[in-house]
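Student: sharing a model prediction with you, sequence too.
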Amino acid sequence: MSSYRAPDYYLLDELISEEHLLIRDSVRQWVNSELIPVIEDHAQRAAFPTHLLAGMAQLGLFGPTIAESYGGAGLDYLAYGIMMQELERGDSGIRSTASVQGSLVMYPIYAYGSEDQRQRYLPKLANGALMGCFGLTEPNHGSDPGNMLTHFEDEGDTVLLNGSKMWISNAPFADIAVVWAKNPEGKVQGLIVERGMEGFSTPETHNKWSLRASATGELVFDNVRVPKSNILPGVTGMRGPLSCLNQARYGIAWGALGAAMDCYDTALRYAKEREQFGRPIAGFQLQQKKLAEMLTEITKGQLLAWRLALLKNEDRATPAQISMAKRNNVATALHIAREARQMLGAMGITGEYPIMRHMMNLESVVTYEGTHDVHLLITGMDITGMNAFS
């Protein structure tokens, strides 16, 4: 049984409805009973725990903000954020799986797909019968996706898709991929590519030191014929994929806090139990400094995420505000993981405690969905009106 106690120094639970607390507690209990007991073993073996997918679907973790008429839970963004926080408290890679499914696969189909596409794919994605991935990043185009090389040509009733994508979560087991490619006019457009289409392969990425319990791979398109009915009709240009990234970045801002909270709670409990020089190390000034600073930064991050959730519910959250929260909360979580690891000494590097796993995972989280530096420049451009990217 987990002894985790979530830090809530500023009593934020009082700002959250009973319904939201019930949702959080349901996910928390599932993480404690189903995820925590198996995650260290899977991370050590670099294996994705596929048996958890059914439970995640039953909890509504796939597309929780999608309308119930399409199989989603119809929840608001505060509920979504809380769910991602609890998932990442378990593991960043498992939260990534849920984020990809909901924010990067279901959201673009819901927002930009045809009614036929919504009816065909969304209910099965929500209940886990189909798993998806999101293809934007390329080997030579990460922070600059607008210069992607993946493209498709008109072939009558189909299009011919060529190119490749890299660092794709869920790729090795995904049934469908929402792929962003340049159309014959050179504009970015989304397509739904299905496993089994000739010329489509998803080689797995091995030898990762981070997100080891997450399945990562490539998407390779070698003259893949995709029906025109699989093209997302509702958007062209980079606005499409960037809006999806905003959905995912929002979830990350909450999720990273979950990892930070788990590291803090682990360090606090360890410091109270570990004795050196005749007393618990929690009684020493430097350890108290670490713990007090961790809790302060977690509290600031909680307030940032909570306010962002309210703005998101009102459809007033800007991409720059989301970037600020993602950048701040991930950096906070990574710093807390490193400080907590030091507090545990040599024990901090073992799988007996979750800290080293969180730290390694966060090295990916600080990079994906926009790097730490790119998010800084997004904020800089927003406050100055000047584009530092070009």
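Tutor: Received, thanks.

Student: could you use CA atoms for every contact and neighbour count after this?
Tutor: Fine.

Student: for this structure, which helix is longest?
Tutor: Across the chain, the longest stretch assigned as helix under DSSP state H is helix 239-273.

Student: just give me how far whichever helix or strand comes after it sits from the chain centre.
Tutor: Proceeding N to C from helix 239-273, the next assigned helix or strand is strand 275-276, under DSSP states H and E. What separates the centre of strand 275-276 from the centre of its chain is 38 Å, taken as CA atoms, centre = their mean, to the nearest Å.

Student: which element follows strand 275-276 toward the C-terminus?
Tutor: Next along the chain from strand 275-276, counting by DSSP H and E, comes strand 279-280.

Student: and that following strand, what does it pack against?
Tutor: In this structure, strand 279-280 makes packing contacts with helix 239-273, judged by 3 or more CA pairs under 8 Å, 6 or more residues apart in numbering; DSSP states H and E.

Student: in the protein, which spans are strands?
Tutor: Under the criterion DSSP state E, strands of the chain are mapped to 132-135, 151-155, 158-169, 176-182, 188-194, 200-201, 216-227, 275-276, 279-280.

Student: from Lys182, how far off is the residue nearest to the spatial centre of the chain?
Tutor: Nearest residue to the geometric centre of the chain (CA atoms, centre = their mean): Ser96, 3.7 Å. Ser96 sits 26 Å away from Lys182, taking CA to CA, to the nearest Å as the criterion.

Student: and if you look at Gln342?
Tutor: Counting by CA to CA - Gln342 and Lys182 are separated by 47 Å.

Student: and those two? Which one has more around it.
Tutor: Taking other CA atoms under 10 Å, Gln342 and Lys182 do not tie; Lys182 has more neighbours (22 against 17).

Student: who's in contact with that one?
Tutor: Met148, Leu149, Thr150, His151, Phe152, Val188, Gln189 (CA atoms under 8 Å, 6 or more residues apart in numbering).

Student: spit out the contact partners of the residue nearest to the centre of the chain.
Tutor: By CA under 8 Å, 6+ apart, the neighbours of Ser96 are Ser169, Ser214.

Student: likewise for Gly240?
Tutor: Gly240 makes contact with Pro108, Tyr112, Gln189, Gly190, according to CA under 8 Å, 6+ apart.

Student: below is structure B, check it against A:
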Amino acid sequence: MDDQAFREKARTWLEKHLGAGHPEGRAWERELGRDGWIGLGWTEDGYGNRRAGLTQQVVWAEEYARSRAPSRVGHIGENLLGPTLIAFGTREQKDRFLPAVARGEELWCQGYSEPGAGSDLAGVRTRAVREGGTYRISGQKIWTSLAQDADWCFVLARTEPGSARHHGLSFLLVPMDQPGRIEVRPIRQMTGTSEFNEVFFDGASARAEHLVGGEGNGWRVAMGLLAVERGVSTLVQQIGFEEELGQVIRAAVTNGAVDDPVVRDRLVRQWAELRTMRWNALRTLGSPQDRPGAPAAVGAPSVAKLLWGGWHQRLGELAMAVRGAGAAVGPRDWSAERPYELDAYQRMFLFSRADTIYGGSDEIQRNIIAERVLGLPREPREPR
């Protein structure tokens, strides 16, 4: 099937399944899974997902975003865990976990960042101790998206006592249904929402056969996961950005803000930068990133993160400038049930303040490019 035929198939399916009263959350994941729309980028057969080449993955991502389909609650399992298991997992691990993700039946969250190890992931302190056929995990993770809904969490933990930095880390698959041993606490953000969570592990168990990549090889697995995090999903994100930019442009035309030459120049600049980001993302898909360790493989994700983080933050600021003084005013219908309701522009502005921090801060991305791509001297580090 060529790309255009694939596009028509995807568009027809989405139109049919996005009628009035369409499901969301877990029910929507199962609906996607039943028809094979989860895991299109996986190279493994037999897990229920349909075959699709790289350009068809892009086509599906574009059609999905443009159809305004529900936000995915299964994207961490599909886009992060799935490719990681395909690259590093055993046959038994793939057979156990990939079919459940492809069917939309099991949801995942990511146990990476900690209060003292966010962008500097090598500072992880969460411990995992082997006891026979089980690892006992103790520690805290933070900024854990969708932990409140997840069935499983992939956790980066320190399994070698006395190890430091990227040595002695392991990548473990941990079931979340462990009352008394795993506690999830929502983090309320400036937007009033709570997509992120703190997760506390108090002797939580993970089976030894659910160790991915071998004990002590967690850093290699974790870096492999981060390399795929900014693949086709980057293009999906940009479709959303395009929609947000269109809304800001329409608002500027409606309220006359576009007549201000400074605002007009900023709108044009945002548009041009978004086009550049798309071309860069398309250029790097299937490029030397496929060769682990190559400079492009190391630097491309950092460049992408720097580009979109700053761009989206500037769009939030531009949205406030377009709205004018009214952007600082809250809703008129405050109520006890909804005491903190923001409009789309206000949410964009407040949420985007974190864009240059989460997922690896701008400072860390610049260090990666400087040290690992350009070969500049490493930044001195204080001993822990």
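Tutor: Received, thanks. Because the structure is predicted, anything quoted here is derived from the model rather than measured.

Student: top of the contacts of Gly240 of the first structure by neighbour count?
Tutor: Gly190 (30 neighbours).

Student: residue in the second structure matching that residue?
Tutor: When the second structure is aligned by TM-score structural alignment, Gly190 of the first structure is paired with Phe171.

Student: re earlier: any idea which of the strands of the first structure is most buried?
Tutor: strand 132-135 (a mean of 29; mean count of other CA atoms under 10 Å).

Student: and it, which stretch of the second structure?
Tutor: Going by TM-score structural alignment, strand 132-135 of the first structure sits over residues 108-111 in the second structure.

Student: burial measure for Thr12 of the second structure, as a count.
Tutor: Thr12 of the second structure: 12 neighbours (other CA under 10 Å).

Student: measure Gly324 of the second structure to Ile182 of the second structure for me?
Tutor: 45 Å.

Student: who touches Gly113 of the first structure in this structure?
Tutor: Residues in contact with Gly113 of the first structure (CA under 8 Å, 6+ apart) are Ile231, Leu232, Pro233, Gly234.

Student: who's in contact with the residue nearest to it when sequence neighbours are not counted?
Tutor: Among residues not flanking Gly113 of the first structure along the chain, Leu232 sits closest, at 4.7 Å (CA to CA, 6 or more residues apart in numbering). Applying CA under 8 Å, 6+ apart, we find Leu232 of the first structure in contact with Ile109, Tyr112, Gly113, Ser114, Gln189, Gly190, Leu191, Ile192.

Student: list the contacts of the nearest residue to Gln178 of the second structure once chain neighbours are set aside.
Tutor: Nearest residue to Gln178 of the second structure, sequence neighbours excluded (CA to CA, 6+ apart): Ala204, at 6.9 Å. Ala204 of the second structure makes contact with Tyr135, Arg136, Ile137, Ser138, Val174, Gln178, Arg181, Ile182 under the criterion CA under 8 Å, 6+ apart.

Student: what lines up against Ala204 of the second structure once you look at the first structure?
Tutor: Alignment note: Ala204 of the second structure maps to Val224 in the first structure; criterion TM-score structural alignment.

Student: separation between that match and Leu232 of the first structure?
Tutor: Separation of Val224 of the first structure from Leu232 of the first structure (CA to CA): 17 Å.

Student: please apply the same query to Leu242 of the first structure.
Tutor: 15 Å.

Student: same thing with Pro49 of the first structure?
Tutor: Distance from Pro49 of the first structure to Leu232 of the first structure, by CA to CA: 31 Å.

Student: which residues in the stretch 51-200 of the first structure form helices?
Tutor: Along the stretch 51-200 of the first structure, the segments classed as helices by DSSP state H, counting those that start in this stretch run 53-58, 77-90, 92-99, 107-112, 115-126.

Student: output those helices in a markdown table; the columns should cover distance to Ser364 of the first structure.
Tutor: Shown next, in a markdown table, are those (distance: least, CA to CA, whole Å):
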| stretch | distance to Ser364 of the first structure |
| --- | --- |
| helix 53-58 | 22 |
| helix 77-90 | 13 |
| helix 92-99 | 9 |
| helix 107-112 | 23 |
| helix 115-126 | 25 |
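
Student: among these, which is nearest Arg357 of the first structure?
Tutor: Of all the helices of the stretch 51-200 of the first structure, it is helix 92-99 that lies closest to Arg357 of the first structure, at 9.1 Å by CA to CA.

Student: could you check the angle that closest one makes with strand 216-227?
Tutor: 20 degrees (axes from the mean of the first three to the mean of the last three CA atoms, to 10 degrees).

Student: now do the buried residues in helix 92-99 of the first structure.
Tutor: For helix 92-99 of the first structure, the neighbour count (16 or more other CA atoms under 10 Å) marks Ser92, Gly93, Ile94, Arg95, Ser96, Thr97, Ala98, Ser99 as buried.

Student: Glu198 of the first structure: what's it in contact with?
Tutor: Contacts of Glu198 of the first structure (CA under 8 Å, 6+ apart): Asn223, Val224, Arg225.
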